[in-house]
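Student: Give me the fold of what follows.
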Amino acid sequence: MTFMHQGLLFAHEHRFRAVAGGWLQTAVASGRPAVLAVAPHRSARLLAALPPRVAHEVRVLDRDTLYDAPGRMLAALHRLVLAHAPARVTVVAEPPSGNGPDPAPREWRRLEAVLSTALDGSALDLLCVHDICTLSAAARTTVHTTHPVLIGAGGPHANHAYLGPGAHSARSRSPSPLPLTGPVHRVEIGQSLPRLRRELTALGASLELDPVQADGLVVAVNELAANVLEHGAGKGSISLWRSYDRWVCEVFDEAGLLTDPLAGYRPADDLRSRGYGLWITRQTCDFLEICGDSCGSLVRLHFLDRSTEPEPSARDTRISR
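Tutor: This next block holds a predicted model:
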């Protein structure tokens, strides 16, 4: 089985409906599961244009739910493939536009870049559709560098601009500065993980974190702390603080051995305890950044507060390492 990852850049809706509709009709005609996850208005018009028997067989997923976070999106695709095995699944999906401040655009770029290896061997055909009217020049370049096959006027063709996972695998020495809107809470990583979990649980309760996020924080940091104890320096520190629209948690390991920003995305990583821990961590937070140098590794976790809009006028105190 070979995973197929193709991209479509379109400027007109009829172009999108022609290509995406063709994918879905081919899948249904072959008796394969067909999944659609695009903007609601686009989904409704496409389904209305399909033959009723085809539209009835298409499973529609909420686009924002599928693209909730890079780690969770990848896990969702894995679950989709496993749920329909051994049948081959066809998915037509519309990724985020890639606009806005980092880390979101950068981490979505990394996910797109790593998909061909992360899903290698999966019985999945994935068509990523991109409305060029909503994309910046940088985002359009990303589409070209992260999709091995593009669909042009003459159909699918090998994309010679494709760069593979290496295009977005450079590790930064430190994450981008973020506004700090409250105190920094620190916890040391010791030899007792149960004690660490209790301290984090108590801290989350005292800060009145959302219960789901508080649980995710404990799970994610526990996995990262275990890596520090088992594979790193054996000691490190945790910092938790509030920014405009999110809680930010940083886990620092003095050893600096975690060097791959794509760790935790690829199935091969699951065979190693470090990769498996990062696989779990990527699903419990919204964004995960891996930074550092020979002096230490820093993993920054973002837990978005989706009920709060960013406030550019808020106090712009920044934290960085």
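
Student: C-alpha from now on. contacts and neighbour counts both.
Tutor: Will do.

Student: Just give me the longest helix of the chain.
Tutor: Longest helix of the chain, by residue count under DSSP state H: helix 211-231.

Student: Can you tell me what sits against it?
Tutor: By C-alpha atoms under 8 Å, 6 or more residues apart in numbering, the surrounding residues in contact with helix 211-231 are 189, 191, 193, 196-197, 200-201, 204-205, 234-236, 251, 253, 273-274, 277-278, 280-282, 284-285, 303.

Student: Another for comparison:
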Amino acid sequence: MTPPAAFATAPAGFEHEALFYRDDETFLAGVLPFVRDGLTRGEQVVVAEPPGRLELLRDAVGAAAPVRWLDMAALGGNPARIIGAWRTVLDETTAAGRGLRGVGEPAWPGRRDAEYAECRLHELLLNTAFDDGPAWRLLCPYDQTHLPRAVRTGALQSHPLVSTHEHRRPSTAFSRESAAATFATPLHQPSEGVLRGIYGAGDARATRRTVVTFARSCGLSAEQAQALELAASELVANSVRHGGGSGTVAMWRTDEAAIVEFSDGGHISDPLVGRRVPPPEQVSGRGLHLVNELCDLVQLRSCPRGTTVRITTWR
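Tutor: Take a look at the predicted model:
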């Protein structure tokens, strides 16, 4: 095993590493050498952390350092938005002839179980999204003191490299097959309290009205209801065009969220759909990306038996 500060050679491709830390001290001991090494090499360094960690690291690096700081709580509230953001930064830095080095912590302590599930899928899909592209490094910190065991175990499966502030090694638990398997695994379904309906080609307006009525009954804001209405419009249209001409909508609430789920018989073979930023000239195929941008949490699963898009709006 080698010390995590030893970055003697440039990566041959995408280098995706999980850093396990216990406290502020070990967080800084693991991340600071990574950031400083990137600055020394003249790379573009981008740090995406939740606010507390962001301020801690910014104070340690120094306000004058040429680091781009991103609030991961805003960027990654819906983890399906993160890959598109990294792709945009990578394209910009590659066009400028520079290398990229990123720090990203989507699975911070205190997130909900559904969010952790999407963080895991996001981390798995990062390898799919960037393995065949330009070389760059991404370090993903994980709080081994406060995160659930399942989240920490998932990090070992989704990162080819794993480190602490003392050691760095390949992850023996890493699996490239887990991304496709997770994307194809159905979401857990509630057993009661679910309102269901069927929609077809002529039901877009009625489905939107039903979703808005449900949103208001859950006490969602006008802005949240409008986001769900737009999402419903896009997802019904997708079902009609690509999902066999019809689909089902399910709605239920929990103590902290209103949930609307769209399902149809179509099969999406690309697990990155909706996660890439569509080019300006692209006219169609923008719906799932728009849904990801609008909504609090979007969970997409697809297999040959059908596709489900679950939208969670926090109350």
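
Student: overall similarity of the pair, as a TM-score.
Tutor: The TM-score (TM-score structural alignment, normalised by the length of structure 2) is 0.76; 296 aligned residues with a C-alpha RMSD of 3.7 Å.

Student: returning to that earlier point: beyond the longest helix of structure 1, next helix or strand please.
Tutor: Once the chain leaves helix 211-231 of structure 1, the next helix or strand it forms, by DSSP states H and E, is strand 236-243.

Student: what's the mean gap between that following strand and the aligned bit of structure 2?
Tutor: Here the mean offset of strand 236-243 of structure 1 against structure 2 after fitting is 3.1 Å, by mean C-alpha distance after the TM-score superposition for structure 1.

Student: Quick one: residues in contact with that strand.
Tutor: Residues outside strand 236-243 of structure 1 that contact it (C-alpha under 8 Å, 6+ apart) are 178-190, 225, 228, 247-254.

Student: Against residue 298 of structure 2, how distant is whatever residue of structure 2 lines up with residue 65 of structure 1?
Tutor: Using TM-score structural alignment to pair residues, one finds that residue 65 of structure 1 aligns to residue 74 in structure 2. Distance of residue 74 of structure 2 to residue 298 of structure 2, computed by C-alpha to C-alpha, to the nearest Å: 15 Å.

Student: Settle it for me: which of those two has more neighbours?
Tutor: More crowded of residue 74 of structure 2 and residue 298, by other C-alpha atoms under 10 Å: residue 298, with 26 against 12.

Student: ok, how many other residues are close to residue 24 of structure 2?
Tutor: Applying other C-alpha under 10 Å, we find 13 residues neighbouring residue 24 of structure 2.

Student: what do we get in structure 1 for it?
Tutor: For residue 24 of structure 2, the residue aligned by TM-score structural alignment is residue 13.

Student: Next, the contact list for that match, please.
Tutor: If you count contacts by C-alpha under 8 Å, 6+ apart, residue 13 of structure 1 has them with residue 42.

Student: same check, this time on the one 10 residues further on
Tutor: Contacts here follow C-alpha under 8 Å, 6+ apart; on that basis residue 23 of structure 1 touches 90, 92.

Student: Repeat that for residue 17 of structure 1.
Tutor: Contacts for residue 17 of structure 1 (C-alpha under 8 Å, 6+ apart) come out as 46, 49.

Student: Which positions within the host helix or strand of it qualify as buried?
Tutor: Following DSSP H and E, the helix or strand that holds residue 17 of structure 1 is helix 13-29. Neighbour-count burial for helix 13-29 of structure 1, counted by 16 or more other C-alpha atoms under 10 Å, picks out 16, 17, 19, 20, 21, 23, 24, 25, 27, 28.

Student: And those, which two are furthest apart?
Tutor: For the buried residues of helix 13-29 of structure 1, the farthest-apart pair by C-alpha to C-alpha is 16 and 28; their separation is 18.0 Å.

Student: Aligned to residue 92 of structure 1, what sits in structure 2?
Tutor: So residue 92 of structure 1 corresponds to residue 103, using TM-score structural alignment.

Student: what's the answer for residue 257 of structure 1, then?
Tutor: Aligned partner of residue 257 of structure 1 by TM-score structural alignment: residue 266.

Student: Need the nearest residue in space to its match, chain neighbours excluded.
Tutor: Of all residues not flanking residue 266 of structure 2 in the chain, residue 243 sits nearest, at 3.8 Å (C-alpha to C-alpha, 6 or more residues apart in numbering).

Student: ok so, going back, look up the average distance of the helix holding residue 17 of structure 1 to its aligned counterpart in structure 2.
Tutor: Looks like 2.1 Å for helix 13-29 of structure 1 (mean C-alpha distance after the TM-score superposition for structure 1).

Student: what does the following helix or strand past that helix correspond to over in structure 2?
Tutor: Proceeding N to C from helix 13-29 of structure 1, the next assigned helix or strand is strand 34-37, under DSSP H and E. Following TM-score structural alignment, the aligned partner range for strand 34-37 of structure 1 in structure 2 is 45-48.
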